[in-house]
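Colleague: from the sequence below, what's the structure:
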Amino acid sequence: MESSETSVPKLEIATDPIPSSVQIKTETDRRKFLFNNQFMSDVIFLAGPDKQRIYGHKPILLSASDYFFQLFQNYTANELPVEDSDPNIFLELLRFLYYGKIELTAGNVREIYIESKKFSMEKILEAVENFLNQTIDSKNVLCKLMDNRFYEFKSIEQKCLRIICDDPFSYINQEDFTRLDRKSLGLIVTAKTICCSNDQLLGILDTWQKTNNEENVSDLRLDISSKSIVTWKKLLFFGAFSSNPISESLRFTVNKKFGVKITGIGLYYQPIDEIMKVHVFMTCHKTCVPIHVPIKIFVNQEYTF
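Modeller: Below is the predicted model of the structure:
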């Protein structure tokens, strides 16, 4: 999980006027130089309990933020207290408003999220969501799902569930699984598409409750038992359309520790003759017994069998 105790590097606050020798060629250059600079500043933010001075420019801020647009209509003073905001975090928000850059790290992402919500900065919230999405992998997916109870980003929830539900038995013996909060557990065991049976889902629930015996999960048991939960995934294999001769064989392997139902194989091609025969051979890895399924494919038609 993200740690709020991770130290955040102190940001250097530059307040010197723009050097006269510097040539500013673009709008981005101008905004970079104006960022937290006394030059032409018409508002000073007093950030944190020490009231650290951070320089702003109303025209830039109100054009980039709904919050500041509303604020500056009624607030005419040159100094604006933001005592409950960390100066470093507040600077990161202003940096984004000035020229679209923000330094997101594991140590500051939660505070930036909180401040962005406070100041209604939707674009920064999108940047936080993208940053968190990029940090998810199969090793930390349980922690990321739990962390998302704080953020409640739908895309992160969906990504975590896809990874977990594709191979749930890789995760139930991990310590992080027993540390799952009840809501996260419920998302997993009631997922519409998960690669295990209902009985196996009840077993997963039992594993979690052994460590969390104070939790009542009777409603989750009822959901698992009564709802029609999809326990398989469609595997559709389509050959690409090509004028080149079709390969004599199309091979694929299903590598799962549990049963997978193959619901269809789609084929589309243009043969020379009006009618061609396609032979499908399916072999079970354990028994090596081939299953021969002959079918007919007609010209310019698509078939799923």
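Colleague: rest of the way, CA atoms for contacts and neighbours
Modeller: Will do.
Colleague: where exactly do the helices run in the stretch 101-250 of the chain?
Modeller: Applying DSSP state H, counting those that start in this stretch to the stretch 101-250 of the chain gives helices spanning 109-118, 122-134, 141-151, 154-166, 175-178, 182-189, 198-211, 218-226.
Colleague: what would those look like in a markdown table with mean neighbour count and distance to residue 97?
Modeller: Compiled in a markdown table, the helices of the stretch 101-250 of the chain are given as follows (neighbours: other Cα atoms under 10 Å; distance: least, Cα to Cα, whole Å):
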| stretch | mean neighbour count | distance to residue 97 |
| --- | --- | --- |
| helix 109-118 | 18 | 11 |
| helix 122-134 | 17 | 9 |
| helix 141-151 | 20 | 22 |
| helix 154-166 | 18 | 24 |
| helix 175-178 | 16 | 38 |
| helix 182-189 | 18 | 34 |
| helix 198-211 | 16 | 45 |
| helix 218-226 | 14 | 45 |
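Colleague: okay, the ones you listed in TSV with distance to residue 295 next?
Modeller: Converted to TSV, the helices of the stretch 101-250 of the chain look like this (distance: least, Cα to Cα, whole Å):
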stretch	distance to residue 295
helix 109-118	57
helix 122-134	45
helix 141-151	43
helix 154-166	32
helix 175-178	47
helix 182-189	39
helix 198-211	35
helix 218-226	38
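Colleague: wait, which of those helices is closest to residue 304?
Modeller: The minimum distance between residue 304 and the helices of the stretch 101-250 of the chain falls on helix 154-166, with 24.3 Å, by Cα to Cα.
Colleague: the closest one to helix 182-189, inter-axis angle?
Modeller: Relative orientation of helix 154-166 versus helix 182-189 (axes from the mean of the first three to the mean of the last three Cα atoms, to 10 degrees): 50 degrees.
Colleague: contacts for helix 154-166, please.
Modeller: 129, 132-133, 136, 138, 141-142, 144-145, 148, 171, 187-188, 191, 193-195 (Cα atoms under 8 Å, 6 or more residues apart in numbering).
Colleague: on the three-state scheme, residue 280 is what?
Modeller: Here residue 280 is recorded as strand under DSSP: H, G, I helix; E, B strand; the rest coil.
Colleague: pretty sure it contacts residue 297?
Modeller: No. Counting by Cα atoms under 8 Å, residue 280 stays clear of residue 297, with 11.9 Å between them.
Colleague: so which of the helices of the stretch 101-250 of the chain gets nearest residue 235?
Modeller: Comparing these by Cα to Cα, helix 154-166 comes nearest, at 12.9 Å.
Colleague: quick one: which of the helices of the stretch 101-250 of the chain is nearest residue 77?
Modeller: helix 109-118 (20.8 Å).
Colleague: quick check: angle from that closest one to helix 141-151?
Modeller: Using the same axes, to 10 degrees: helix 109-118 against helix 141-151 is 30 degrees.
Colleague: quick one: the strands in the protein?
Modeller: With DSSP state E as the criterion, the chain has strands at 43-47, 52-56, 79-82, 266-267, 275-283, 290-298, 303-304.
Colleague: another for comparison:
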Amino acid sequence: MATKVSESEVQSGFVENWQKGKSVIESLRYSLEEKILCDVTFIVGENRKRIQAHRFMLSLRSCVFLAMLTGPLVEQDNIEIPDIDPDVFDQFLKFLYTDDVSIDGNNVIGLLYASKKYNIVGIEKKCLTYMESSLLSSDVCLVMEQAHLYNENNLMQTCLKYIWQNGDVVLKSDSFCDLCLDCFVKVIEADQLNASEESVFEAVIVWSEAECRRQGREITPENRRGVLGESVYEIRYSTLDPKYFDEKVSHTCMLTKDEQIKIMRSFLFRNKDISPFKSKHRVGKKETATSIQRFDNTDYKSMPPSVVNNEGIVFSLNTNAALRGFQVFGYLVQSFSVPMACKLTASMCETSTDQLVSGSSISKDILTRGVTVDVYFPSPIQLVQDKKYNLTVRIEISSEVRNVHTYVEYGYQQQTPLITLFTGKGGTSVVSHGSFTCSFYEYKQCSHLQVKMATKESESEVQSGFVNNWQNGKSVRESLRYSLEEKILCDVTFIVGENRKRIQAHRLILSLRSCVFMAMLTGPLAEQDDIEIPDIDSDGFDQLLRFLYTDVISIDGRNVISLLYASKKYDIVDIENKCLTYIESSMSPHEVCFVMEQAHL
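Modeller: Below you'll find the predicted structure:
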């Protein structure tokens, strides 16, 4: 046994066969931690820590890294990354190599920033999930501020909803004073804020003093008023107790004498107009759900399935409200009466400015089973009285539906099916529920949506310079398999079998999985391109590579012997064990002599 091991070690040129028994993820993690075959160095953070990695792995996981590290404009070694903390970048790389990341309160914001910078959707989702599930009254304002900074509208809405529900406690937290003016206004202007107006006023005073200090101003009534600007009118002074107003509010001298008199009069004459100050009581948690049905009846029509269908509606409300979601009409495949898989994207903008409404952009897969499908926003969208909104929905029908294979008498025949499209019938322009009224108008496509549909490129794709962001959403194994199947960034070619099939692969992955391949493909004596492998069947070699990239392999009676030979030649213990297990479990009386001969060989 000792002689056999020694021969293998001498053949490979490595005494320590560290690859032995490791999965592809374990091999990648080990190569990152031990800096094996690294070919790029990053200078990270303020302390300029040197962190090594592999160009190939980073390019497989991020279209931004692919643009940075490959091609004619490739950045060379010692790439500066001053805006990310080294510990955060270490965790970031760990995810790119293993799909595993450790998120905590100290690194979540940095990881969110890195994920958006390098377009790593997997980390971004984990960070957002962590932040949403870890909200506390003491730090929700900090999370909201970061969501605002990184333009995470859904997280922003989640934070606002939490603040509205826990207003009295949040307004007294230290982190409330750290909000920027925009976020501060979003909190105190909300009718939904569940807090006493005394708490709102006191929080405004504390925030204004903190803002004066941030701006290097002396804390005076004039400077407090100056940093508050128009937001001072969001305090509902007329809902305060008159005694509190006289003893607390007047004492701050933040309001002018005329403003104080106007508000004092409102205590005597409750219906008196005190604009520009708001006078409406906050509603807190009180909500009434209302469903608006524009159409009286439903119709349907038959049509070939278009790749993309765009629909939209313009509407306004006669009061402030929160939009939870909407309904779209469904589809069915004719003659099958089966549900249809569709990709739905939606967004809403204000018609007067054409600006996107915060939190309204959604994208999800839906399955249409009947006449309508309910679609909900992650968080309710706050709508303003009498303002017109333009809701646009884009539905892409799955390619499987567009190419249905229907069974005929003598086999399968590809057909393009008709679909049933449900539509509304007998619509009205105004729908009322008691005092609540929703008005509908002629639809006009938003300009920002026209640009997006014309280009069919996301902002991240434009930024990275790649229209096809194939890395998006793929795991490590999925990215490796895709790179092998599509021959992306391959740097070695094998001439395999008697038919001399040309098979491309990547030196890094093969070297990290086999000490024999490492000896062959790296170092000063490395074999160059077009490496001859005449003694292994090409199908068997394809399966060998598939295992090295994904830990998945298909073994059957036709390839088991070839794979067993290849596993021994390249010292891949896991394939060898799988082959022996298959042979032992599949042995029959008429095969036993053949198997014994192969075992002897």
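Colleague: and residue 104 of structure 1, what does it touch?
Modeller: Residue 104 of structure 1 touches 128, 131, counting by Cα under 8 Å, 6+ apart.
Colleague: I misspoke; the intended subject was residue 230 of structure 1.
Modeller: Going by Cα under 8 Å, 6+ apart, residue 230 of structure 1 touches 192, 193, 194.
Colleague: neighbour-wise, give me the winner out of those residues.
Modeller: Neighbour counts for these peak at residue 194, which has 24 neighbours (criterion: other Cα atoms under 10 Å).
Colleague: what segments of the stretch 501-601 of structure 2 are strands?
Modeller: Using DSSP state E, counting those that start in this stretch, the strands of the stretch 501-601 of structure 2 run over 501-505, 531-533.
Colleague: would you mind giving these as a markdown table with mean neighbour count added?
Modeller: Below are the strands of the stretch 501-601 of structure 2 laid out as a markdown table (neighbours: other Cα atoms under 10 Å):
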| stretch | mean neighbour count |
| --- | --- |
| strand 501-505 | 18 |
| strand 531-533 | 15 |
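Colleague: just send the ones you listed back as CSV, with distance to residue 399 of structure 2 too.
Modeller: Converted to CSV, these look like this (distance: least, Cα to Cα, whole Å):
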stretch, distance to residue 399 of structure 2
strand 501-505, 30
strand 531-533, 40
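Colleague: ok, residue 280 and residue 297 of structure 1, which is more surrounded?
Modeller: More crowded of residue 280 of structure 1 and residue 297, by other Cα under 10 Å: residue 297, with 18 against 15.
Colleague: hmm, residue 266 and that one touching each other?
Modeller: No. Residue 297 of structure 1 lies out of contact with residue 266 (Cα under 8 Å); the separation is 11.1 Å.
Colleague: joint contacts of those two?
Modeller: Here residue 297 of structure 1 and residue 266 share the contacting residues residue 303, scored by Cα under 8 Å, 6+ apart.
Colleague: quick check: closest non-adjacent residue to residue 504 of structure 2.
Modeller: Among residues not flanking residue 504 of structure 2 along the chain, residue 493 sits closest, at 4.4 Å (Cα to Cα, 6 or more residues apart in numbering).
Colleague: reduced to three states, what does the one you found come out as?
Modeller: Using three-state DSSP, the structure places residue 493 of structure 2 in strand.
Colleague: state the distance from it to residue 544 of structure 2.
Modeller: Separation of residue 493 of structure 2 from residue 544 of structure 2 (Cα to Cα, to the nearest Å): 15 Å.
Colleague: okay, the two: which has more neighbours?
Modeller: Neighbours were counted for residue 493 of structure 2 and for residue 544 using other Cα under 10 Å; residue 544 has more, 23 against 18.
Colleague: wait, the more buried one touches residue 564, no?
Modeller: No. With contact defined as Cα under 8 Å, residue 544 of structure 2 does not count as touching residue 564 (9.8 Å).
Colleague: what lines up with the residue nearest to residue 504 of structure 2 in structure 1?
Modeller: Taking TM-score structural alignment, residue 493 of structure 2 has no aligned residue in structure 1.
Colleague: so residue 493 of structure 2 sits against residue 502, correct?
Modeller: Yes. Residue 493 of structure 2 lies in contact with residue 502 (Cα under 8 Å); the separation is 6.4 Å.
Colleague: give me the common contacts of those two.
Modeller: Joint contacts of residue 493 of structure 2 and residue 502 (Cα under 8 Å, 6+ apart) do not exist.
Colleague: what's around the closest residue to residue 282 of structure 1 other than its chain neighbours, how many residues?
Modeller: Once flanking residues are discounted, residue 282 of structure 1 sits nearest to residue 291: 4.9 Å by Cα to Cα, 6+ apart. Counted with other Cα under 10 Å, the neighbours of residue 291 of structure 1 add up to 11.
Colleague: same deal with residue 217 of structure 1?
Modeller: 18.
Colleague: quick one: it and residue 156 of structure 1, what's the gap?
Modeller: Distance from residue 217 of structure 1 to residue 156 of structure 1, by Cα to Cα: 24 Å.
Colleague: check residue 80 of structure 1 too.
Modeller: From residue 80 of structure 1 across to residue 156 of structure 1, the span is 36 Å (Cα to Cα).
Colleague: likewise for residue 64 of structure 1?
Modeller: 27 Å.
Colleague: try residue 209 of structure 1
Modeller: Distance of residue 209 of structure 1 to residue 156 of structure 1, computed by Cα to Cα: 25 Å.
Colleague: same check on residue 211 of structure 1?
Modeller: Distance from residue 211 of structure 1 to residue 156 of structure 1, by Cα to Cα: 26 Å.
Colleague: can you check residue 45 of structure 1 too?
Modeller: Relative to residue 156 of structure 1, residue 45 of structure 1 is positioned 34 Å away (Cα to Cα).
Colleague: Provide a list of residues in contact with residue 296 of structure 1.
Modeller: Residue 296 of structure 1 makes contact with 275, 276, 277, 278 under the criterion Cα under 8 Å, 6+ apart.
Colleague: for those, which one is nearest residue 116 of structure 1?
Modeller: Ranked by distance to residue 116 of structure 1 (Cα to Cα), those are led by residue 278 at 59.1 Å.
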